[in-house]
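In: Quick one, structure for this:
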Amino acid sequence: MRRPGGTAFPPGRPRFEFEDGMKTLRFTRREAGFLIGTGILALLVRGTFFPFVSTDFRDFLSLWFDTLRQNGGLGAIGLAVGDYSPPYIYLLALLTYLPLDGLHAVKLLSCAADLVLALYAMRIVWQVVGNKSYALLAWCGALFLPTVLINSAVWAQCDAIYTAGLLACLYYFLREDSLRGMLAFSLALAFKLQAVFLAPLLLALLLKGRLRPLHLLLPPAVYLLGILPAALMGRDFGELLTIYLSQAGSYQELSMMAPNPYSWLNGMDSEIFAPAGILLLLGVTLIGCYFLVSSRVKLSERAIVSLALLSVLLAPYLLPHMHERYFYAADLLSLVYWFCYPRRWYVPLGVVGCSSYVVCNFVFSFDGGFLRVELLAVVLLVVIFLLLRDTVRELRGEAQA
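Out: A predicted model of the protein is given here:
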């Protein structure tokens, strides 16, 4: 038995592995110890932030959790608890049976999802780069990324759950397993509407023949299965079907501290600019797909990672009514992108830097801070331009080859 680098494992020496088809990721005992040790350290660091009570938890999540606990846990999933999708409410209901207060239970759930998304970040880097050191660094980077740490351990938000699904989706598409890829995307979408930010990539993969049209039935099927238990327990079925539509109409501001062009337009007529932003994203997506189809380029693994990052970055940048945390998936994918293109350090620096600032500004109440979100929108525009330029050059090179 030999390692991917060519050196043999010492006879009888313990090893740990993830079976990834032709690219089996094997760890020596020391490497596995590093993997486990950094995971434990990440949880311990998160534990120090558990006493912090965010306004979102105090005003919303704590009320949802208490309502579920007081009404019998799973027996209360038929109640109209919160405006999140039912699968997340089911998990909260299960947590009510543990001898934990709501604050620790909610944060523990999100921290567990942090480990899953870091695992898939590591596997993507291994799949694309084939460098074990980079893969282990991707695991560490994902666990200690500022927005990831703050989102789960400080803010008590659950963006790690749907983002773990998006990373799993990307990983399985890189392995040319469209069934598992769409299943992972469907699970992500069943938890959070923001999973749709990856839809432009899926459209491109569909047009390039990397996604079977029949698998497009999975997202609505999984969503229906996800709301079925709540409906059977008495919650209004029509209300369950339109949860995401209700969420989309909850906020009228063009930008909620999101570093995008709408930060310059807050106070303007939302009915005019909001449809224009949606059409702009649709137009950019269709132009990109036309380029991919007409060039007859065969997408490499690195190119798919680039397109995935562009997808989850352009969507919250061009769409209206975005929150400050909606660049969460872009933060993770910019980290993965960096390991695929080490010389393009400016991409994760710009994306994670801007995202981290606006998130910290909101969570810790900087009262505006020392940077204006309008300025960060310009910085992010430059990063998107450079990313788009590099991606187009690479795709043109592949087409010529």
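In: From here on, just use CA atoms for contacts and neighbour counts.
Out: Will do.
In: how about the strands in this structure?
Out: Counting by DSSP state E, one finds strands in the chain at the ranges 15-18, 25-28, 255-256, 322-323.
In: could these be laid out in a markdown table, adding mean neighbour count and distance to Phe144?
Out: Listed next are these as a markdown table, based on neighbours: other C-alpha atoms under 10 Å; distance: least, C-alpha to C-alpha, whole Å:
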| stretch | mean neighbour count | distance to Phe144 |
| --- | --- | --- |
| strand 15-18 | 12 | 22 |
| strand 25-28 | 19 | 21 |
| strand 255-256 | 22 | 25 |
| strand 322-323 | 22 | 22 |
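In: Turn those into a markdown table, columns for distance to Gly47.
Out: Conversion of those to a markdown table gives the following (distance: least, C-alpha to C-alpha, whole Å):
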| stretch | distance to Gly47 |
| --- | --- |
| strand 15-18 | 28 |
| strand 25-28 | 27 |
| strand 255-256 | 29 |
| strand 322-323 | 26 |
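In: Out of those, which gets nearest to Gly181?
Out: strand 15-18 (17.5 Å; C-alpha to C-alpha).
In: For the closest one, name the packing helices and strands.
Out: The contact analysis (3 or more C-alpha pairs under 8 Å, 6 or more residues apart in numbering; DSSP states H and E) places strand 15-18 against strand 25-28, helix 29-48.
In: which residues touch Thr285?
Out: Counting by C-alpha atoms under 8 Å, 6 or more residues apart in numbering, Thr285 makes contact with Pro200.
In: Count the residues that sit near Ser246.
Out: 13 (other C-alpha atoms under 10 Å).
In: I'd like the distance between it and Ala230.
Out: Distance, Ser246 to Ala230, using C-alpha to C-alpha, to the nearest Å: 17 Å.
In: how about this one, so we can line them up?
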Amino acid sequence: MAENQLARNFEAQVNKFKQHIYIQLNKPLIRGIIFALVIRYVCLPNKSSDYKSFLEPWYNFIVEHGGFLSLKYDFYDYTPPYIYWLIIASSLLAWLPKVISIKLISIIFDFVCAYFTYKLVRLKYPVGNMPTKAFLIVLFTPTVIYNSSLWSQCDGIYTAFLIACIYYLSMQRNSLAFICFGLGVSLKLQAMFLLPLLLIIWIKKKVSWQQFLWIPLTYLVCIFPAFLAGRPLFDLLLIYFNQSQKYKELAKGVPNLYQWIPNRYYSDVVPIGLIFTTFAILLLTYIIYQTKTKLAPDRLLHISLISVLLVPYLLPKMHQRYFYPADIVSIIFGFYFPQYYWIPIMVQICSLLSYLGTPILIKICSLALGFTLCFVIQKLQSTLNQSQDIQIHEFS
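Out: Predicted coordinates:
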């Protein structure tokens, strides 16, 4: 009798567990995550040209030169933090196929980026399923899948830290925000696309200048293991400078201003483009400084979108992947300002078509992206003016 009762209890527990699993698997979030993982699994075998030319040779070099000790050699043109992952992949994950172990970090950060997107949208919608929708949209955005699962790129990693930076600024956890920004910069210099936002919140006295010290400090901490392995500090500090000298193209498949300028003017246009971009950033900063508007989360997000669109659109020497932060920030913008739903759609289309590399489409997309940028700036200016009018009226 006791044995029969025990068997019935066990069977009841098993059925209860099966029912729980069935309920969980039928939740949209769980189903979405599973489907997102399946898509990435299907993409894993693809080996991009960058994978064959850079990532796989770096992986092989690490294996042949003693793992961590390989860091003393100048065999990579990325900053060390990404190489640390290749060291981990070549040792702890050596049982996996190379292409999978290399791509794994980028795929993980797809989900990290989606998570901080969820957190930001949750600030706008404390109740409801909008944050979950935002989370899933990021995971199924074509450029996100393309970048990590197909191309083995790491733009999603530094972008995840930028989204985290915006989130922590919204939560007024400023030191943590600057550390996240520093981590982004330590991975890719393109994280600097968000710098105009940081300048604006500094000039609006929302953060102190001392908090900017977190950026170089974080970078130094991130390169320290490579220095410890024997690579000269001077080399480590000049990685980004050396990167900037590598490609001599005004625009490498990117839908920005320089699609319309022949590359033969490279030497003349590059310094002009740098000066013009600097002037545009300072002008934007000054315009916002002149207003008394409060930098609430929605305003921070609006400025963030302008920042990650403006800088790669005006800077020369950009690549097609450099609008990746704008892809993600525009999605969040669409949730904060649903009346402008077409903006994230436009940004995604332009970004994706630039991945396909068709020159005429890229030129058309550069016009569409320029129009989108102007529209977003104009809307910010109009809201700033309205805010000013309201404050003047209240004062009167």
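In: Of all the helices and strands packed on strand 15-18 of the first structure, which one is nearest Ser355 of the first structure?
Out: helix 29-48 (19.4 Å).
In: List of residues touching that closest one?
Out: By C-alpha under 8 Å, 6+ apart, helix 29-48 of the first structure touches 13-16, 111, 115, 136, 139-140, 143-144, 149, 153-154.
In: Check which residues of that helix are buried.
Out: By neighbour count on 16 or more other C-alpha atoms under 10 Å, the buried set for helix 29-48 of the first structure is Glu31, Ala32, Leu35, Thr38, Gly39, Ala42, Leu43, Arg46, Gly47.
In: Next: stretch 215-224 of the second structure.
Out: Applying 16+ other C-alpha under 10 Å to stretch 215-224 of the second structure flags Ile215, Thr218, Tyr219, Leu220, Cys222, Ile223, Phe224 as buried.
In: Among those residues, which ones are in helices?
Out: Ile215, Thr218, Tyr219, Leu220, Cys222, Ile223, Phe224 (DSSP state H).
In: Quick one: residues contacting the residue most central in space within the first structure.
Out: Nearest to the geometric centre of the first structure sits Thr163, at 2.4 Å (C-alpha atoms, centre = their mean). Contacts for Thr163 of the first structure (C-alpha under 8 Å, 6+ apart) come out as Leu117, Ala188, Ala195, Tyr328, Ala329.
In: If we only consider those residues, which is nearest to Trp64 of the first structure?
Out: Ala188 (21.1 Å).
In: how far away is that closest one from Tyr88 of the first structure?
Out: Ala188 of the first structure sits 11 Å away from Tyr88 of the first structure, going by C-alpha to C-alpha.
In: How about Phe60 of the first structure?
Out: Counting by C-alpha to C-alpha, the gap from Phe60 of the first structure to Tyr88 of the first structure is 14 Å.
In: Quick one: closest of the strands of the first structure to Thr96 of the first structure.
Out: strand 322-323 (28.6 Å).
In: how far apart are that closest one and its match in the second structure?
Out: Its aligned residues in the second structure lie a mean 0.2 Å from strand 322-323 of the first structure after superposition (mean C-alpha distance after the TM-score superposition for the first structure).
In: Give me the contact list for that strand.
Out: By C-alpha under 8 Å, 6+ apart, strand 322-323 of the first structure touches Leu254, Ser255, Met256, Met257, Ala258, Pro316.
In: switch to 6 Å and redo it
Out: Ser255, Met256, Ala258 (C-alpha atoms under 6 Å, 6 or more residues apart in numbering).
In: So which bit of the second structure is that strand matched to?
Out: Aligned by TM-score structural alignment, strand 322-323 of the first structure corresponds to residues 318-319 of the second structure.
In: so where is stretch 38-50 of the first structure in the second structure?
Out: Counting by TM-score structural alignment, stretch 38-50 of the first structure corresponds to residues 32-44.
In: Distance from the chain centre to that stretch, please.
Out: 20 Å (C-alpha atoms, centre = their mean, to the nearest Å).
In: picking up where we left off before, for the buried residues of helix 29-48 of the first structure, could you give me TSV that also reports distance to Asn131 of the first structure?
Out: Shown next, in TSV, are the buried residues of helix 29-48 of the first structure (distance: C-alpha to C-alpha, whole Å):
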residue	distance to Asn131 of the first structure
Glu31	13
Ala32	15
Leu35	15
Thr38	19
Gly39	20
Ala42	23
Leu43	26
Arg46	28
Gly47	31
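In: Pull out the buried positions in stretch 167-183 of the first structure.
Out: Buried-residue list, stretch 167-183 of the first structure, by 16+ other C-alpha under 10 Å: 167-175, 178-183.
In: State the span of the second structure onto which that stretch is aligned.
Out: Under TM-score structural alignment, the match for stretch 167-183 of the first structure is residues 163-179.
In: With stretch 119-128 of the first structure instead?
Out: Under TM-score structural alignment, the match for stretch 119-128 of the first structure is residues 115-124.
In: Now do the matching stretch: everything it contacts.
Out: Contacts of stretch 115-124 of the second structure (C-alpha under 6 Å, 6+ apart): Pro131, Ala134, Phe135, Ala164, Tyr167.
In: tell me which of those is nearest to Glu11 of the second structure?
Out: Checking the contacts of stretch 115-124 of the second structure one by one against Glu11 of the second structure (C-alpha to C-alpha), the nearest turns out to be Phe135, at 36.9 Å.
In: Number of residues surrounding the equivalent of Ile343 of the second structure over in the first structure?
Out: Matched by TM-score structural alignment, Ile343 of the second structure corresponds to Val347 in the first structure. Neighbour count for Val347 of the first structure, taken as other C-alpha under 10 Å: 22.
In: Give me the nearest residue to Val347 of the first structure, chain neighbours excluded.
Out: Nearest residue to Val347 of the first structure, sequence neighbours excluded (C-alpha to C-alpha, 6 or more residues apart in numbering): Val383, at 5.9 Å.
In: so what corresponds to the one you found in the second structure?
Out: So, by TM-score structural alignment, Val383 of the first structure is matched to Thr372.
In: what number of residues lie near its match?
Out: Considering only other C-alpha under 10 Å, Thr372 of the second structure is surrounded by 19 other residues.
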